[in-house]
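Undergrad: Using only what follows, build the 3D model:
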Amino acid sequence: MSPWQLLQAAIATLIIWLASLLPPRIASNTGSLLIRKIGPLLHWHRRGMANLLHVYPEMSVKDRRNIMRGVWDNIGRTIGEYGCIRKVGPSVTVSGLENVPPEGTPVIFVTAHMANWEALAWFSRLCGRQLLDVYRKPNNVYLNKLLEIRSKGLPVTMVEKNNKSGLYLLRKLREGGAINLFVDQKGTRGDYLLPFLGKNALTIRAPALLAAKTGALIIPGRMIRENNHNLHIKIYPPLRKSNEMDDLEGADIMHEVNNIISSWVEETPEQWLWIHRRWKNAEIKS
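TA: As a prediction, the model looks like this:
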């Protein structure tokens, strides 16, 4: 493991430890203050600016910078709040619980990296169902270990995305379980190529495939940040259901999911993680 990765993990550990000592609002404000200064100096800032230009070619540089300023503010608050997530969690509110079916009905919640996406871990307690939260393992083994330690005691079961996780999720859904999938990151070779914010992007097919094999409902849900510190989860009605889904129907379902998430991003662009390589298949210079 490289010295740089070790340094990354050491810095992250220090920040999270310091944040854990602070009240949530102070941790959030401190994280915002720091990351708003540091973020624009990083290569991720250039990527975010390039992504905004790709999606909104007519947008001025000033407007793109303003959005990215909000993005770094949100990321900083999320980092600060993550350090004291056990204090933040109980204050999270939720609406749309009438759209959540009772225990025993298989459900796939589809969501995005918006507002404080880490606080979605508290949705399991709010909706009364045990959730499996699928995550992508960081390349930095030290950071991954830190995340594993921090996730202990949270009201959600973390499932690492790997070559065995698909079968595990399939079994859990057939048993009537509920899973949470982030679907706003770039898919892989063999996934669907569908519009996202009006531009073609590789889109994961897992939600559609799992729903077709298990009869699970696909339910969109997102985190919203209000007045800097208030975190609210909004759950939407289930998408149409099909147990006989072919590849074309699966693409239609994920197209609908992309449209829903795109509408969230357009509503609060500063709360989405624009620094992802979401359109890596497209010609974006970053």
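Undergrad: C-alpha from now on. contacts and neighbour counts both.
TA: Will do.
Undergrad: can you map out the helices along this protein?
TA: Remark: helices assigned in the chain by DSSP state H are 3-20, 24-38, 43-55, 61-83, 85-88, 123-127, 141-151, 165-174, 206-214, 247-267.
Undergrad: Could you check how far the residue positioned nearest the centre of the chain is from Leu181?
TA: Centroid-nearest residue in the chain: His113, 2.7 Å away (criterion: C-alpha atoms, centre = their mean). Computed as C-alpha to C-alpha, to the nearest Å, the His113 to Leu181 distance reads 10 Å.
Undergrad: Isn't Arg144 up against Tyr135?
TA: Slight slip there: residue 144 is Asn, not Arg. No. Counting by C-alpha atoms under 8 Å, no contact exists between Asn144 and Tyr135, whose distance comes to 10.6 Å.
Undergrad: please give me the structure for this one as well, since I'd like to look at both together:
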Amino acid sequence: MSWSLYKRTRSHSRVQLVFQYLTYLTFGAIVACLSKLPYAQRVALGGVWFQYIVSPISGSKARISENIEHVLPNLGLKDKQKVFGGVPNNIGRTFTELFFPDDFLQIIETCEITGEGYNAFKEAQLTGQPVILVAGHFGNYDSIRGRLVLEGHNIGSLYKPLSNPFLNRIYVSRISKIGFPLFPN
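TA: A predicted model of the protein is given here:
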């Protein structure tokens, strides 16, 4: 990827673009190192890397804490701290899975989808009725979409573009391998 692909825009100052490009290069080096490991170790190390390195320096701790408070306001402090400790690791594991889509698809191919929602989806498919899937999730948000695509379903998906244009380009190319079409929201 060439630096010249990204011109200075109103939304990104030159300093921001330099920082984002350096972040992209660092991320690329880490992904290259992770690619040398077996998948399970790669995902685990990606979680640890995000939990102990990326999260503390990125300022994500405040956002994670606010989100936990918003979603689980009645949860006790001890339980909130337990959830808080696991969120950055889970984010890192998810991104590691998404940045290695071929391996990720092999893993989810063995997973079974169950439940009333899945049964309703299959029934709608049989009758030719269009379906909008809305999902909350724990873990990788692309697991269900990827599994349904592997079953032969055409699943469009909304995604939130990354604020770093260099990383976003790779992110979109990787999640496109899990399923397409994609629509930025």
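Undergrad: follow-up on the earlier one: and of the helices of structure 1, who's closest to Leu231 of structure 1?
TA: Across the helices of structure 1, Leu231 of structure 1 has its closest neighbour in helix 85-88 (8.8 Å, C-alpha to C-alpha).
Undergrad: burial measure for the equivalent of Leu146 of structure 1 over in structure 2, as a count.
TA: Using TM-score structural alignment, the partner of Leu146 of structure 1 in structure 2 is Ile170. Ile170 of structure 2 has 16 neighbouring residues, counting by other C-alpha atoms under 10 Å.
Undergrad: Could you do Val43 of structure 2 as well?
TA: Other residues near Val43 of structure 2 number 25, with proximity taken as other C-alpha under 10 Å.
Undergrad: tell me the contacts of it?
TA: Each residue near Val43 of structure 2 by C-alpha atoms under 8 Å, 6 or more residues apart in numbering is listed here: Gly92, Arg93, Thr94, Thr96, Glu97.
Undergrad: which residue packs closest to Pro90 of structure 1, ignoring adjacent ones?
TA: Nearest residue to Pro90 of structure 1 in three dimensions, chain neighbours excluded: Trp122, at 7.5 Å (C-alpha to C-alpha, 6 or more residues apart in numbering).
Undergrad: Settle this for me: that neighbour is touching Val156, isn't it.
TA: Yes. Counting by C-alpha under 8 Å, Trp122 of structure 1 does reach Val156; the two are 7.3 Å apart.
Undergrad: re the thing from before, OK, contacts around the residue nearest to Pro90 of structure 1?
TA: Trp122 of structure 1 makes contacts with Gly89, Pro90, Val92, Leu154, Pro155, Val156, as judged by C-alpha under 8 Å, 6+ apart.
Undergrad: Identify the residue of structure 2 aligned to it.
TA: When structure 2 is aligned by TM-score structural alignment, the residue opposite Trp122 of structure 1 is Gly146.
Undergrad: How about Arg225 of structure 1?
TA: Using TM-score structural alignment, Arg225 of structure 1 pairs with nothing in structure 2.
Undergrad: For Arg225 of structure 1, which non-adjacent residue is closest in space?
TA: Spatially, and ignoring its direct neighbours in sequence, Arg225 of structure 1 is nearest to Leu231 (4.9 Å; C-alpha to C-alpha, 6+ apart).
Undergrad: Determine the number of other residues adjacent to the one you found.
TA: 21.
Undergrad: Relative to Arg86 of structure 1, how far out is it?
TA: Taken as C-alpha to C-alpha, the span from Leu231 of structure 1 to Arg86 of structure 1 is 14 Å.
Undergrad: can you pull the contacts of Ile113 of structure 2?
TA: Contact analysis of Ile113 of structure 2 by C-alpha under 8 Å, 6+ apart lists Ile144.
Undergrad: Show me what it aligns to in structure 1.
TA: Per TM-score structural alignment, Ile113 of structure 2 is aligned with Ser95.
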